[in-house]
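In: Task: produce atomic coordinates for the following.
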Amino acid sequence: MFSRDRWQEIFQSIGKNKLRTFLSGFTITLGILIFTILFGFGNGLKNTFQEFFVDDATNTIWLFPGRTSKPYKGFATNRRIEFRNDDVSDIKEDFTMYLDYISPRISRGGMAKYKGESNTYTTRAVSPAYQFCEKTIIMKGRYLNENDIKEKAKHIVIGRLVEQDLFGKENALGKFLDIDGIVYKVIGVFQDDGGDNEERLIYMPYTTRQLIEKNTDKIDQIIVGFKLGIGYSGAMAFERSLDKYMRNKHVIAPDDQNGIFIRNVADQVKQTLQFAGILQMVVAFVGIGTLLAGIIGISNIMVFVVKERTKELGVRKALGASPGSIVGMVLQESIFITTIAGIAGLVIGMGILNFVGVSLEEFFIKNPYVDTSTVVKATLLLIFFGALAGYIPARRAARIKPIVALRDE
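Out: Modelled structure (predicted):
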């Protein structure tokens, strides 16, 4: 293996057969390169699906009122369902074993003004528990608390970009903001990993919004956070129980698909990640197919290479070379070429992933990467089959009698 003479022979052989060596190495490099890129893209797709849920809690169930599409128990069809404050308190009381937190939500648009600056923003009237749902990060001040709800305080928590838009370099904390003619005190500034749209929101107590809207007790949606300990099956059971409970309370037919809508984030996350996993498997399958094509290619090339060198091997045997030394030389050359080409494909592939990674986000491929161990294993696999591809024909050629080998054309 470490014979200087043998290495000299190998490099002489490579130098005399540049095209053959290039084709052999190119097959290996291309196989590893394509495998690395495809596998990295598969991981990038999976990252995109996971990133989709990063800014919100995954243990939430959202309830939306609708309009009935069927008559039921004396009530006419097309009846509008309305959620109220007692729905929140009843769920809190009757589903304690499942419940982690619960919050109503009322969404409205509004024109916000501060001094000479103004802009239109979405306001969300919520309870303090809503912070857990959106994973809101407080930068300054505080979030809404129970006293704000109880006192129906004109307090707001604004997004980072709202402060930037209206207040510039001025600290918004403690300042007063006019929203549709009503003045609110800014008690907090938040940031959100969900992006710019999430950071242009304004939160206020839901009781304050209800007071403004003629002291109503209506709410738009209910967000229920369930305990993580109940698991996926428990979350699905909770969803079914909650659906039945709300249908009974609001007199909605069990098979009415439009009376009430429920979105279970846990179920969506599972389905999405399963889909991402399938995509990754498909991409990996294509990558493995590329590896197999590389293996077949290098095998065919090595068969041709050994056949081409039959006369040379015959001369070596005639001069006293043993079959083992001949096989060892061909095997060492095959492993050397395969290793160098495989490492080149690995380096080029990972370099391409690092170079194009950020630019692929618009194609829903975020931070494409591939584990080093994965591509190293793939490279070792190709090296093994490259060695095997060289060993089998070399062993066959080493058994040929010198006189027969010398007659080969």
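In: Only C-alpha atoms from now on, for both contacts and neighbour counts.
Out: Noted.
In: what helices or strands is the strand or helix carrying Ser334 leaning on?
Out: For Ser334, the element it lies in under DSSP states H and E is helix 323-356. With contacts defined as 3 or more CA pairs under 8 Å, 6 or more residues apart in numbering; DSSP states H and E, helix 323-356 has these neighbours: helix 4-16, helix 18-51, helix 310-318, helix 372-398.
In: The longest one packs against which elements?
Out: What that stands for is helix 18-51. For helix 18-51, the packing partners by 3+ CA pairs under 8 Å, 6+ apart come out as helix 265-308, helix 323-356, helix 372-398.
In: to compare against the first, here's another:
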Amino acid sequence: MFDLDRWIEIFQTLSKNKLRTVLSGFTIAFAILLFTLLFGVGNGLKHTFEKQFAADAQNSVYIRSGRTTKPYKGLQSGRRIQFRNDDIKFINEKFEDKIEFFSPNIERNNVQVIYKGEQNRYTIRGVYPDYQPLESAVIQDGRFLTYLDLERRAKVIAIGRLVEEDLFGQLSALGKNINIEGISYKVVGVFNDPGGDRDERYIYTPFTTLQGIYKPNDEVDRFGLTFNPKLNVEKALAFSNLLQKLLKEKHSVNPRDQGAIRVSNYAERTKGVQQFMVVLNVIILFIGIGTLIAGIIGISNIMVYIVKERTKELGIRKALGATPKSIVGMIMLESIFVTALAGYVGLLIGVFTLKAIGKTLEGYGILNPSVETYVVVGATIVLIIAGTIAGYIPAKRAARIKPIVALNDE
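Out: Model prediction:
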């Protein structure tokens, strides 16, 4: 039950001992402040890595070709490996049960794009509709490409958000026609991409459309696909290794040739990132626990000192009729009140500091440093419990001292 007289007494005690109250509160506030800052910076590092790997689907596989570096079956090194449409059928037939999304890709870099008086240069890609989840592109206006566009070889495009801003300003690009190297394309969609500015300056058009214009011999630049999410990392890596092996056999490439056909599996990268994140989480947790331990030690020492300093005061209270239970309860309430208030102040200062320096830290690779409220509240509760325990033991001992002994204490 709320006892107004008790709280008036507590506030009077705190106001008469301002220095003691401020020092104990400062220790707690500083511990929570440091805890908040360290956790915030640690989370900022996590956010940085999460953004770095948000550009593409984490189960993506990309297949690129190059030149052979070793002779094989009578063929000389330096031979250019060229993918064609029959490779599309080959990959899908061999790995139908392991592929989730699949798209061949033709890419033209630095093409001139014109809309009325505005012009710029961008990269245009000819892809299947399945390419959208590979790039984690999110449609914000209109639609992405469809298989009907693919079948009709339609001259339609989906453009990145920044392409729209560059060419159309505040106007919507949807339904407008733009000129790409002398050919008119209709904008059917505008997308944004978590990968950032670079990925939002791409233009996508149906694979068959771009191939018909620039690749009359059914050439394909590369392939992108996502493997079945049910595959674990080991099975996903085994899948991509087998895929590379079979493509090398099909194109008569030496099995030890690393340059002719390259398969990049994000599963391997994801595995490394996950391992790093585990280590980072352990480091953050270790730092957080260390900070809390330092705070607990600090508040424990202060509480022991406070109770020792108040021995005479406690003796007087007993002489005036205060029970041991009331004395212990008063000290506990003081401890809990000061710890909770100081912890909240430390939290506010920490959160404000993280927001104030957030932009500055981005220059050091720390993105959006922040800390979940429940984490800091939990840390404050731990300190409150520690302060309560630290105060209870000496308070219990002091409450048992006879008034005459307490009054003679030096």
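In: What would you report as the TM-score here?
Out: The TM-score (TM-score structural alignment, normalised by the length of structure 1) is 0.87; 408 aligned residues with a CA RMSD of 2.9 Å.
In: among the helices and strands packed on helix 323-356 of structure 1, which is nearest Met350 of structure 1?
Out: Across these, Met350 of structure 1 has its closest neighbour in helix 18-51 (6.8 Å, CA to CA).
In: how big's the offset between the helix or strand following the closest one and structure 2?
Out: Sequence-wise, the next helix or strand downstream of helix 18-51 of structure 1 (DSSP H and E) is strand 60-65. On superposition with structure 2, the mean distance recorded for strand 60-65 of structure 1 (mean CA distance after the TM-score superposition for structure 1) is 1.2 Å.
In: Check which helices and strands strand 60-65 of structure 1 sits against.
Out: Using 3+ CA pairs under 8 Å, 6+ apart, strand 60-65 of structure 1 is in contact with strand 221-226, strand 260-264, helix 265-308.
In: Tell me what angle the longest one forms with strand 60-65.
Out: Translated: helix 265-308 of structure 1. Using axes from the mean of the first three to the mean of the last three CA atoms, to 10 degrees, the inter-axis angle of helix 265-308 of structure 1 relative to strand 60-65 is 130 degrees.
In: can you check the shortest one too?
Out: Our comparison of strand 260-264 of structure 1 with strand 60-65, counting by the same axes, to 10 degrees, yields an angle of 170 degrees.
In: can you pull the buried residues of strand 260-264 of structure 1?
Out: By 16 or more other CA atoms under 10 Å, the buried positions in strand 260-264 of structure 1 come out as 260, 262, 264.
In: Not counting sequence-adjacent ones, nearest residue to the last one?
Out: This points to Asn264 of structure 1. Distance criterion CA to CA, 6 or more residues apart in numbering; nearest residue to Asn264 of structure 1, sequence neighbours excluded, is Ile61 at 4.5 Å.
In: Ok, Thr36 of structure 2 next?
Out: Residue nearest to Thr36 of structure 2 in three dimensions, not counting chain neighbours: Gly350, with 5.5 Å by CA to CA, 6+ apart.
In: returning to what we had before: with respect to Asn47 of structure 1, which of the helices and strands packed on strand 60-65 of structure 1 lies nearest?
Out: helix 265-308 (8.6 Å).
In: so what secondary structure elements neighbour that closest one?
Out: Contact here means 3+ CA pairs under 8 Å, 6+ apart; on that basis helix 265-308 of structure 1 packs against helix 18-51, strand 60-65, helix 231-249, helix 372-398.
In: so can I have TSV of the ones you listed showing mean neighbour count and distance to Arg124 of structure 1?
Out: Listed next are these as TSV, based on neighbours: other CA atoms under 10 Å; distance: least, CA to CA, whole Å:
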stretch	mean neighbour count	distance to Arg124 of structure 1
helix 18-51	22	23
strand 60-65	21	15
helix 231-249	16	23
helix 372-398	20	45
